[in-house]
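Engineer: pasting a predicted model and its sequence here:
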Amino acid sequence: MTRGNQRDRDRERSQARKTQSKNKDDGLTPEQRRERDKKALEEKISKKVGQGATGEGSNAANNSKGAGKK
């Protein structure tokens, strides 16, 4: 039962994935990172609020369905 070069290929693929993954060493201090994340979260929330104003009825319907289950 030989694996041939499968093990080597898997190692190469693993290395490639590691380089593509989110790198925490982005050159920012923890304070700068918090500020960046805070701004992104605020933008996301404001976007959700904007969508909620137009599609408020669908959210109310979903909430009423879940209200009976406990």
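Structural biologist: Now that the structure is in, tell me what you want to look at.
Engineer: could you use CA atoms for every contact and neighbour count after this?
Structural biologist: Will do.
Engineer: from the chain's centre, how far out does the helix or strand containing residue 15 sit?
Structural biologist: In this structure, residue 15 sits in helix 6-20 according to DSSP states H and E. On the basis of CA atoms, centre = their mean, to the nearest Å, helix 6-20 sits 23 Å off its chain's mean C-alpha point.
Engineer: again with stretch 61-70
Structural biologist: 26 Å.
Engineer: again, but for stretch 40-59
Structural biologist: The answer for stretch 40-59 is 17 Å, by CA atoms, centre = their mean.
Engineer: okay, one more to line up with it:
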Amino acid sequence: MTRGNQREKDRERAQARAKGGKQKDDGLTPEQRRERDAKALQEKAAKKAAQDAAGGKAAGGSGGGKK
């Protein structure tokens, strides 16, 4: 029997995944989460616009490549 303890290993892995991992519940409602994410995106866009106005790649930003 070449795979005798495979079930046990799989069970251990499943338990480890169930215990650890990402916590989705951050205590926010979906509306609060949307507002937080929208604010983060606006700040990121403003930072990128300021970087582009200051010279873009010379300021250390990654150009990304193709557009």
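Structural biologist: That came through fine. Since the structure is predicted, the reported quantities are computational estimates derived from the model, not experimental observations.
Engineer: what residues does the helix holding residue 15 of the first structure touch?
Structural biologist: Around helix 6-20 of the first structure, nothing counts as a contact under CA atoms under 8 Å, 6 or more residues apart in numbering.
Engineer: neighbours of residue 51 of the second structure, how many?
Structural biologist: 16 (other CA atoms under 10 Å).
Engineer: same thing with the one 5 residues further on?
Structural biologist: By the other CA under 10 Å criterion, the neighbourhood of residue 56 of the second structure contains 15 residues.
Engineer: assign a three-state SS to the nearest residue to it once chain neighbours are set aside, would you?
Structural biologist: Excluding the flanking residues, the one nearest residue 56 of the second structure by CA to CA, 6 or more residues apart in numbering is residue 63, at 7.5 Å. Following DSSP: H, G, I helix; E, B strand; the rest coil, we place residue 63 of the second structure in the coil state.
Engineer: how close does residue 63 of the second structure get to residue 51 of the second structure?
Structural biologist: 11 Å (CA to CA, to the nearest Å).
Engineer: same question, residue 13 of the second structure
Structural biologist: 45 Å.
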